[in-house]
Structure formats: structure tokens, C-alpha cells
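Undergrad: Fold the stuff below for me.
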Amino acid sequence: MSNKTVLARSLGVSRRSLYYEPRQPEKDWQTKQLIESALRDHPSYGHKRLAIHLGINKKRVLRVMKLFGLKPYRRHTKKYPKRPKYSVFPNLLLTESPRGLGDIWVSDFTHIVKYENRWVYLATILDLWNREIVGWSVLTNHSTQLVMNALLNAIHDHPPPRIIHSDQGSEYNSVDYTTLVHARDTLISMSHPGCP
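TA: Model prediction:
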């Protein structure tokens, strides 16, 4: 009895199976070449689109791509820095309260009516001491100009406050608005997102 017969019996397989050579590596190599050829024509195709293009099972395409380290070309978009979660200006109203008339102002805006299919926006400045409106502005867009006009309207008739408070809207975070406020030696206070 030959050694291969003894080995086959001890393993519980036929002697013929000892001569078996898997064809998978050859098949994988052919698939790899097909994928590389397709990627030259369609560099951004992922495994699903390649499978459709080549008429091959997507699992097989994915397995071969992983096996040989094939990856589609990915266009890298420019990453922009994320806006900070909280404003660079603290919420001073958490620790400060008005010391008198004109000490702390609060600013906000809202849309009030629709005129000729356009919203009309009203920005107001309120004195926190007596809840009196000290400045306002109306425009057909909510822009930095809207809130700056309201502030200029208030400063025209009243001395600038020690603190002006608002939300973190882009209008209030703009360079023009913050420069205007700082030029009056006024501190900027802003709420955290989702807080009044």
C-alpha cells in the first residue's frame, strides 16, 4: 500500500483529492486583470459598479479587490475648518445683569409680513433694564446690514451700552457688525446655540 493511499484513508478522503489543485488563484488573477482594465477606463467605479460593468458577482469583485489591494480613485474635496460649536463670544448674561438704564442691550430680528412675495424683516434693540425698544431697522433681507442699521439707529439717540447681547446668527458674528460694536467700546455677549 502506498503512502498516499494510507494518507487518504487516514484523512477520510479519496486518493484522487490529494492531487487536486484549486483553480481559484488563477480565476482571481484573471478577475484582477479585468478590474484593473475597467478601473483605467472608469477610475471612480466602486465594487458594485465594477461588478455591473464586468457582469461579475459583486461579492467576488469586492473579495478580489481586497485580496489584491485594488481601490478606485477617490477625489479628495477640500476640507474647510468647521465652525466652532460655540461662539467665540461668551454669554455674559449668565453672570451679568443690567446696572441701570442703557447698560445692557439685547438684539434680535424676525420676519413680520410678506410684501410683494418677499418677507420683510424687523431687527430691534431692546434695553434690558426697562424693556424699551431703543433701536430698530426694517429691510427685505436678513443681513448684517439689517442688524447694523438697528444698532446705528439705537446709538444715534442713546449712548452705547456696556454689553450688547444676541444669538450666534451669522449676521451678529460678521466682521462688520463686531467691528462696529467694538468701536463703541461695547462688550459682545452671545447665547449658546438653542438658548435665547
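
Undergrad: From here on, just use CA atoms for contacts and neighbour counts.
TA: Will do.

Undergrad: where does residue 149 fall, helix, sheet strand or coil?
TA: helix (DSSP: H, G, I helix; E, B strand; the rest coil).

Undergrad: quick one, what contacts the nearest residue to it once chain neighbours are set aside?
TA: Distances taken as C-alpha to C-alpha, 6 or more residues apart in numbering place residue 137 nearest to residue 149, at 5.7 Å, with adjacent residues excluded. By C-alpha atoms under 8 Å, 6 or more residues apart in numbering, residue 137 lies in contact with 122, 123, 124, 146, 147, 149, 150, 153.

Undergrad: again, but for residue 35
TA: 50, 54, 61, 65.

Undergrad: what does residue 99 give?
TA: So residue 99 contacts residue 129 (C-alpha under 8 Å, 6+ apart).

Undergrad: Would you mind measuring from it to residue 127?
TA: To residue 127, residue 99 is 11 Å away according to C-alpha to C-alpha, to the nearest Å.

Undergrad: Here is the second sequence; please produce its structure so I can put it next to the first one:
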Amino acid sequence: MKQDHPKLSTRRQSTLLSLTRSTLYYQPRGESAENLKFMSIIDKQFLQTPWYGSRQMSRHMQREGHRCGRHRVRRLMRLMRLVPIYQEPNTSKKNPAHKTYPYLLKELAITRPNQVWCTDITYIRMERGFLYLVAVMDWYSRKVLSWRLSNTMDVGFCIEALKEALATYGPPEIFNSDQGSQFTSTEFTDVLKAAKVKISMDGRGRWIDNRMIERLWRSLKYECVYLNAFETSSEARRGIGAWISYYNEKRPHSSHGLLTPAEAYARQEPRLKLAA
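TA: As a prediction, the model looks like this:
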């Protein structure tokens, strides 16, 4: 990133790097080294046991020899947007002033690309802090269509990712998300309405409908994030970008036999899953 680039503005450079402008000035979040260590432990354990609430997670921490009480665990899990699957499915705080939309995917057969897109936000640990990652995924093919990193939970980075996906691939028929405040905000939903996209939101008890993108987060963290100690947002962007390219272009997805997500997305007609 060059502040005085003769041809590219800071805004254009941040767009090309899949970063929000605020992330360019990233400073480690105000958590102690001990809390950052606990957050890393919690994140890994939650991928293994996504039904753990703060009580069970604090018991796990104490059994492992960590002095971390339930109140601290609960605060850190909220900060990381971790909600156990037996609770409501949204993994970010609702805003009661925002309109929510009905769930449109019940008993819907998803058989083609661009029929349904989905989105979610996850926590990305850093060497001395953390970032948030949002991704837009095509439900049928599992292809990641766009993504953004941010050091805040403001809606802006979600809108940037959405607009990029729409500009690159055209609108889907349905866009599904949880009821987090970023996705229920009028700024976000107005973009979908302008593109004439039907809005669908997970309701109570529908946590399973986010399973596709939750599996993406699990793979990303175990195969990329946990194997690297990203020190800067630029390092995180390069590492995550390289992994997403590998996931889209090189790695066959189990739901499509030998096809990668990019190959499945490129097909106009669904195909039978190849025998294992």
C-alpha cells in the first residue's frame, strides 16, 4: 500500500486488496495478551464443539488449567461472534430497530448456481490482535464469490463484499443471511432490493442453514489461519486470499465429486455427484 501512489487512490488500492480503508490503519485491538491467548483457545475448541456455551467453555478452559471464568469467556465469545448451535442462529448482535425478513429456503431444492447466495462473518486471529472476515458464497457450488477483512464490525465491509459479488457475477435469486445487525441494516438490504434480490434470513432454530459457510470457516482456520501468525492486515489478506483461491480453483468439494467450487459454479446444469 502506497499513500502517495501516482495513479491509484487509497480507496482504489484498498478495493484491489480486499481491505476496508479502516483496516489499512489497523492497530491491535485493546485486549491483553492473556485474553488473545484465551480467544485462540476458545476459537479452536468451538470449531470442535459448536454447542459449547460460556458455561461449558469456561469449564473446558479450567480443566485445561486456564484461569478463565465464565464471565470472561462469555465476553470473549460475544466479541468473537460465537453463538452455540442450541441458541438462536445469528452470530452477531441483533438490532431491534432493523426489519427482519422471512426464511425462504425451507424445503427449497437448490439445484443451480446463482439461485441462492449466503454470507457470514468470522473472527480471524492475528499475532497481536484480530480482524473480522466476511464472505459471500454461492450455495449450490460453494464458491466464494467475494470477501473482505475489517478491524471493526461496521456494516461497510459487508456492503463492499456484497457489491463486488453483484458486480462480478450478477444478482442471485435469493440472498440468505443470519439476523445480525450488519445484514439487517437498511444500508445492506437496500443494495439487495436495488438488485431485485429476494432477501431470506435464518430464523430461530435454523442454525443448520448456515452450515455451508461454517464449514468454510473451519477449513480456512485449520488449513490457513492456525498455521500462520499473521502480524499485519496485509499479511492476513495475502494468506487468506491465497487459500480462498486454492479452495475455489484447486480443491474438489465433496458435494460435487471431483469438481472444484469454481468448476461447479461454471456449469449451467447440475450434475450427479460422482461415486466416492
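
Undergrad: Could you say which helix or strand holds the residue nearest to residue 149 of the first structure?
TA: strand 132-139 (DSSP states H and E).

Undergrad: which ones are touching residue 110 of the second structure?
TA: Shown in contact with residue 110 of the second structure (C-alpha under 8 Å, 6+ apart): 116, 139, 140.

Undergrad: how about the last one, what's its partner in the first structure?
TA: Translated: residue 140 of the second structure. If you follow residue 140 of the second structure across to the first structure using TM-score structural alignment, you land on residue 129.

Undergrad: ok, its match - how many residues close by?
TA: 15 (other C-alpha atoms under 10 Å).

Undergrad: before we move on, what about residue 93 of the first structure?
TA: 15.

Undergrad: and it, that one's in a helix?
TA: Yes. With three-state DSSP as the criterion, residue 93 of the first structure is part of a helix.

Undergrad: Now do the helices in the second structure.
TA: With helices called from DSSP state H, the second structure shows them at 10-16, 21-24, 33-48, 54-63, 70-79, 156-169, 181-184, 186-194, 211-220, 233-249, 261-266.

Undergrad: picking up where we left off before, in strands, which of the contacts of residue 110 of the second structure fall?
TA: Among these, the residues falling in strands (DSSP state E) are residue 116.

Undergrad: Go through the contacts of residue 110 of the second structure and say which is closest to residue 173 of the second structure.
TA: Nearest to residue 173 of the second structure among those is residue 116, at 6.0 Å by C-alpha to C-alpha.

Undergrad: I'd like to know how far that closest one sits from residue 171 of the second structure.
TA: Remark: distance between residue 116 of the second structure and residue 171 of the second structure (C-alpha to C-alpha) = 10 Å.

Undergrad: The two: who's more crowded?
TA: Higher neighbour count among residue 116 of the second structure and residue 171: residue 116, with 25 against 21, using other C-alpha under 10 Å.

Undergrad: any idea how far residue 39 of the first structure is from the residue in the first structure that the more buried one lines up against?
TA: Aligned counterpart of residue 116 of the second structure in the first structure: residue 104 (TM-score structural alignment). Look at residue 104 of the first structure and residue 39 of the first structure: by C-alpha to C-alpha, they are 64 Å apart.

Undergrad: And the strands in the first structure?
TA: Per DSSP E, the first structure carries strands over the ranges 104-115, 118-127, 132-139, 163-166, 187-190.

Undergrad: Turn the ones you listed into a markdown table, including distance to residue 25 of the first structure.
TA: Below are the strands of the first structure laid out as a markdown table (distance: least, C-alpha to C-alpha, whole Å):
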| stretch | distance to residue 25 of the first structure |
| --- | --- |
| strand 104-115 | 68 |
| strand 118-127 | 67 |
| strand 132-139 | 71 |
| strand 163-166 | 67 |
| strand 187-190 | 64 |
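
Undergrad: Could you check those and tell me which one is nearest residue 5 of the first structure?
TA: Residue 5 of the first structure sits nearest to strand 187-190 of all the strands of the first structure, at 85.7 Å, using C-alpha to C-alpha.

Undergrad: tell me what the closest one is packed against?
TA: Secondary-structure packing of strand 187-190 of the first structure (3 or more C-alpha pairs under 8 Å, 6 or more residues apart in numbering; DSSP states H and E): strand 163-166, helix 175-183.

Undergrad: Packed most tightly, which of those would that be?
TA: strand 163-166 (a mean of 22; mean count of other C-alpha atoms under 10 Å).

Undergrad: looking at the helices and strands packed on strand 187-190 of the first structure, which is closest to residue 189 of the first structure?
TA: Between residue 189 of the first structure and these, the tightest spacing by C-alpha to C-alpha is seen for strand 163-166, at 4.5 Å.

Undergrad: what's the average distance of the closest one to the second structure?
TA: On superposition with the second structure, the mean distance recorded for strand 163-166 of the first structure (mean C-alpha distance after the TM-score superposition for the first structure) is 0.4 Å.

Undergrad: returning to what we had before: give me the distance between the strand holding residue 137 of the first structure and the centre of its chain.
TA: In terms of C-alpha atoms, centre = their mean, to the nearest Å, the centre of strand 132-139 of the first structure is found 34 Å from the chain centre.

Undergrad: can you check stretch 90-100 of the first structure too?
TA: Taking C-alpha atoms, centre = their mean, the mean C-alpha location of stretch 90-100 of the first structure is offset from the chain mean by 32 Å.

Undergrad: Next, the buried residues of it.
TA: Within stretch 90-100 of the first structure, the residues that count as buried by 16 or more other C-alpha atoms under 10 Å are 91, 92, 98.
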